[in-house]
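1. Next comes the sequence, and after it the predicted model I'd like to discuss.
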Amino acid sequence: MGRLTDAIKHLLIINVLFFIATLLYGDQMYQWFSLWFPENENFRWWQVGTHMFMHGNFMHILFNMYALWAFGSPLERIWGRNKFLFFYFSAGLGAALIHTGANYFFFEQGLEAILGTGISKEQVLEIISGGQYSPEWYKVASQSTIDSFLSAYNSPAVGASGAVYGVLVAFAFMYPQAELMLIFLPIPIKAKYFVPLIILGDLIFGFTRVNTGIAHFAHIGGALIGFIMMWYWKKNQFDKNRWDK
């Protein structure tokens, strides 16, 4: 991939610094900088951006940073630093918004079922804010509905994956014939097929509500925003020079 480009280098450094701080301060970092559900008392407006620099464990940051370097470096060389950073953060912010929108849907769906038992919203929030729930809730809605409701409120999102998915989509646009491989399927697959394949996996897991511990709708959001931006730029021929002035 050649030398480390400027934007990629600084993104790697910031992510590593956040990860080291997380190892040192643990829960406090997650409370301040992860992306919490807006109705959760831990939510702060800056988390829409800071969650992109937070990671859950070593393998999480390793895979994200490797993908950022591998697929982002060629893009930055073509686009330049400013255009790449604009694209990267746009995809990351889009991922946060779509992830939050999906969480609102799951939260409201579960809340509506629970309110049917006669309990008030304030009482429900008081219960779940303490990390608790009522077994009775599973009698008025399916397990997946209640589990998704609780997860939406209590599980913060962390990681650069949403922004990285946008980068993957851009890479597939720019290098559609490049051959890539999945870890569990060591067969070369062209980027124009590889990227839609992994997005399809997120769509399946996201809409079937399989509990994987992964923010699938953040991945979908980053990919969607990346696709829209690439489509728009290709249509309007936004070139590197316009971003370097």
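-> Yep, it's here.
2. When you work out contacts or count neighbours from here on, use the C-alpha atoms and nothing else.
-> Noted.
3. Could you report the neighbour count for residue 120?
-> Residue neighbour count, defined by other CA atoms under 10 Å, stands at 13 for residue 120.
4. how distant is stretch 39-54 from the center of its chain?
-> In terms of CA atoms, centre = their mean, to the nearest Å, the centre of stretch 39-54 is found 12 Å from the chain centre.
5. typed the wrong thing, it's stretch 234-242
-> The gap between where stretch 234-242 is centred and where its chain is centred comes out at 26 Å by CA atoms, centre = their mean.
6. same thing with stretch 169-181?
-> Worked out by CA atoms, centre = their mean, stretch 169-181 lies 20 Å from the chain centre.
7. Now do that stretch: everything it contacts.
-> Residues lying outside stretch 169-181 but in contact with it, judged by CA atoms under 8 Å, 6 or more residues apart in numbering, are 71-72, 75, 187-192, 194-195, 223, 226-227, 230.
8. if you set the cut-off to 6 Å instead, what comes out?
-> Contacts to stretch 169-181, defined as CA atoms under 6 Å, 6 or more residues apart in numbering, come from residues 187-192.
9. By neighbour count, which of those wins?
-> Neighbour counts for these (other CA under 10 Å) peak at residue 191, which has 22 neighbours.
10. Can you show me the helices along this protein?
-> 6-25, 27-33, 47-50, 58-79, 81-115, 121-129, 143-154, 161-174, 191-208, 216-236, 241-244 (DSSP state H).
11. got another, please set it beside the one above:
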Amino acid sequence: MRNLTIVTKNLLIINVLAFIATWVVKGVGIDLQSMCGLHFFLANDFHVYQLVTYMFLHANFAHILFNMFALWMFGCVIESVWGPKKFLFYYISCGIGAGLMQELAQFVSFYVTISGQDPSVGLSDVFQVGQALSMQLNSWTTIGASGAVYAILLAFGMIFPNERIFIFPLPIPIKAKWFVTFYVCIELFSALGSPGDGVAHMAHLGGMLFGFFMIRYWNLHPTSGYGRSSGLDFFENLKRNLDKRNRPRGSSGRDMHVERGGAKESDWEYNARKKANQDEVDRILDKIRKSGYDSLTKEEKQKLFDSSNND
């Protein structure tokens, strides 16, 4: 079984615990799906935090089983390539993007419904109608990690386009790029043909759309990171400054690092080794972009997993 990477493992745990908690507290009259599910923004129960919390709730066992299986199967690979911080940023951002797309789809549906009943209702009037119907609109609730998970599927297809995977019940494997294309088509046709089937197809497509543009931006700007001014970097810089401030006075300017095996090395040796490792990882990632994941040797694949675990 594939080794679980740190972020993927914690996401699986959080989703399972949230699923269990949903049914436990329901017995005492607490509806987590109503509290933390994503409501339509014109509804009375809508809160901004729901754009995050909704992706950790699921309607039933089949719902969470599919999402968590896909997250485990593809998330470990993507996290090993990108590292935990970039992977988590991508996952949460695409989940929020999926929620925003679902909000937009619901607004369009609401406008079409209202204008169909009263053609004199204009776009500006919809908000007033929404306020009057805010209690009834509370029933429009979205839950599930599917938007973020579909973004992970997209990332796998873009990074490893020629990797062959199986789709039940097809007897032969197909390339990842066709696998992703198949899912996009299914969701697109479902969104257009069955808008009232209770499945947030636009959220699925929204997660993939946000993921596509994010990956394209990273590919076009490989040295820009994924947001150097983000809160992640702020806390990293803060931690470094605190470490420097807490360093004992009179200590040598030439710090020594102690590795797991007990060997000591200077700052210069440590930085040189880290740079060499990063150069090797960059070379492997460049090889993936040019020739696909299948072109890697066993040692190169292991290097990617090792580099992720050491982050």
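-> Thanks, I have it. As the structure is a prediction and not an experimental result, all values here were calculated from the model.
12. want to throw the helices of structure 1 into TSV with distance to residue 40 of structure 1?
-> As requested, those are arranged in TSV below (distance: least, CA to CA, whole Å):
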stretch	distance to residue 40 of structure 1
helix 6-25	21
helix 27-33	11
helix 47-50	12
helix 58-79	24
helix 81-115	11
helix 121-129	7
helix 143-154	6
helix 161-174	21
helix 191-208	22
helix 216-236	18
helix 241-244	38
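13. Just name the most buried of these.
-> Mean neighbours per residue, mean count of other CA atoms under 10 Å, is largest over the helices of structure 1 for helix 161-174, with a mean of 26.
14. Have a look at how far, on average, it is from structure 2.
-> Here helix 161-174 of structure 1, set against structure 2 after superposition, deviates by a mean of 0.7 Å using mean CA distance after the TM-score superposition for structure 1.
15. where's the longest strand along structure 1 relative to the chain centroid, distance-wise?
-> The residue-count maximum for a strand in structure 1 (DSSP state E) belongs to strand 185-190. With CA atoms, centre = their mean as the basis, strand 185-190 of structure 1 stands 24 Å off its chain's centre.
16. what angle separates that strand from helix 161-174?
-> Following axes from the mean of the first three to the mean of the last three CA atoms, to 10 degrees, one obtains 50 degrees for the angle between strand 185-190 of structure 1 and helix 161-174.
17. Identify the residues contacting strand 185-190 of structure 1?
-> 177-181.
18. Indicate which one of the helices of structure 1 is closest to residue 39 of structure 1.
-> Closest approach to residue 39 of structure 1 among the helices of structure 1 is made by helix 143-154 (7.4 Å; CA to CA).
19. need the contacts of strand 185-190 of structure 1 in JSON lines with distance to residue 162 of structure 1 and neighbour count, can you?
-> Putting those into JSON lines (distance: CA to CA, whole Å; neighbours: other CA atoms under 10 Å) gives the following:
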{"residue": "177", "distance to residue 162 of structure 1": "23", "neighbour count": "13"}
{"residue": "178", "distance to residue 162 of structure 1": "22", "neighbour count": "14"}
{"residue": "179", "distance to residue 162 of structure 1": "22", "neighbour count": "14"}
{"residue": "180", "distance to residue 162 of structure 1": "19", "neighbour count": "16"}
{"residue": "181", "distance to residue 162 of structure 1": "20", "neighbour count": "13"}
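20. could I get those residues as CSV with distance to residue 235 of structure 1?
-> Converted to CSV, the contacts of strand 185-190 of structure 1 look like this (distance: CA to CA, whole Å):
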residue, distance to residue 235 of structure 1
177, 20
178, 22
179, 25
180, 26
181, 30
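21. what's the closest of those residues to residue 58 of structure 1?
-> Ranked by distance to residue 58 of structure 1 (CA to CA), these are led by residue 181 at 21.7 Å.
22. and the aligned partner of the closest one in structure 2, how far is that from residue 232 of structure 2?
-> Under the alignment (TM-score structural alignment), residue 181 of structure 1 pairs with residue 166 of structure 2. Applying CA to CA, to the nearest Å, the value for residue 166 of structure 2 to residue 232 of structure 2 is 36 Å.
23. and what of residue 52 of structure 2?
-> From residue 52 of structure 2 over to residue 232 of structure 2 the distance is 17 Å, taken as CA to CA.
24. can you give me the helices in the stretch 201-311 of structure 2?
-> With DSSP state H, counting those that start in this stretch as the criterion, the stretch 201-311 of structure 2 has helices at 201-220, 231-245, 267-291, 298-309.
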